[in-house]
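1. Here is my input; please provide its structure:
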Amino acid sequence: MPGSASAATGQFRYTYTTTDGYEAVGFLNNPPSGQCINLQGPASEPGSTSRAPKNRTDATATVFLNADCEGDTYYTLPPGSGASDRLLLRSVVFS
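-> Below you'll find the model as predicted:
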């Protein structure tokens, strides 16, 4: 059925630090809905946190401190919103 695939339209951005100590921006374009995405910036330490998420999609993003969208520490970002560098995350799911 055409159009049955569910995806958020737009871009989700986040900041991370490379292994060399540089600030970098990662992004997800048109991410799938209902699927947990673990965030791992290129050239970053495995398991390190990202921060300062910006939800520029048309879907609600729920970001988690833990990988695999697990744990009690999470934050919901409505479409078009963002958070400061103090919000740390390792995974995100869109709804």
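
2. from here on, contacts and neighbour counts on C-alpha atoms
-> Will do.

3. Please, where are all the strands along the protein?
-> In the chain, the strands defined using DSSP state E lie at 10-17, 23-29, 37-38, 50-57, 61-64, 74-77, 88-89, 91-94.

4. and residue 4, which of those strands is closest to it?
-> strand 91-94 (16.0 Å; C-alpha to C-alpha).

5. hmm, who's touching the closest one?
-> 8, 31-39, 59-69 (C-alpha atoms under 8 Å, 6 or more residues apart in numbering).

6. List the ones among those that fall in helices.
-> Of the contacts of strand 91-94, none are assigned to helices by DSSP state H.

7. Would you mind checking those residues for buried ones?
-> Buried subset of these (neighbour count, 16 or more other C-alpha atoms under 10 Å): 8, 31-33, 36-39, 59-69.

8. Tell me which residue of this structure is furthest from the middle?
-> Residue farthest from the centre of the chain, counting by C-alpha atoms, centre = their mean, is residue 1 at 28.5 Å.

9. here's the other one to compare against:
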Amino acid sequence: MRLRHSVAAVCGALALTAALAAPAHAASGDFTYRFVGLDGSPRTATLHDPESDRCLTLPEVADPYSSGPAFAPHNDTDDYAIVFTGPGCTGDSWRLRPHGRPATDRLELRSVVFVR
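-> Below you'll find the predicted structure:
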């Protein structure tokens, strides 16, 4: 009888471990934004199927002391995008709906997180 309970407990623990190790959810679609390159020309970058529930600091504008912020984000994913004025999802934030219209050039950002 004790062996049966032990086997059941081990099987339950393995099932729980497998469920916790499931791959992270990714937002389906593209998130684009604009930024000014090192040569002073405007550029566009795209995050394709970005990971959800994780803060993503945009690499081109990560350092506030060496670059201006990104601007004009367009959330064409199936998740909400919360954009932040600072790196590491800090500062002021705005929520962009899934498959929304492109935001104005006045909306500046340095990081983003995607949520359902």
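
10. just to revisit the earlier point, please identify the most buried of the strands of structure 1.
-> strand 88-89 (a mean of 26; mean count of other C-alpha atoms under 10 Å).

11. That one - contacts with which helices or strands?
-> The contact analysis (3 or more C-alpha pairs under 8 Å, 6 or more residues apart in numbering; DSSP states H and E) places strand 88-89 of structure 1 against strand 50-57, strand 61-64.

12. Need the ones you listed in JSON lines (columns: distance to residue 25 of structure 1).
-> Output for those, formatted as JSON lines (distance: least, C-alpha to C-alpha, whole Å):
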{"stretch": "strand 50-57", "distance to residue 25 of structure 1": "9"}
{"stretch": "strand 61-64", "distance to residue 25 of structure 1": "16"}
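
13. Tell me which of the ones you listed approaches residue 77 of structure 1 most closely.
-> Nearest of these (C-alpha to C-alpha): strand 61-64, 5.1 Å.

14. which other helices and strands contact that closest one?
-> Applying 3+ C-alpha pairs under 8 Å, 6+ apart, we find strand 61-64 of structure 1 packed against strand 74-77, strand 88-89, strand 91-94.

15. Check the mean deviation of the second one from structure 2.
-> Average distance between strand 88-89 of structure 1 and its aligned residues in structure 2, after superposition and using mean C-alpha distance after the TM-score superposition for structure 1, equals 0.3 Å.

16. now that strand: which residue numbers in structure 2?
-> Taking TM-score structural alignment as the measure, structure 2 aligns residues 108-109 with strand 88-89 of structure 1.
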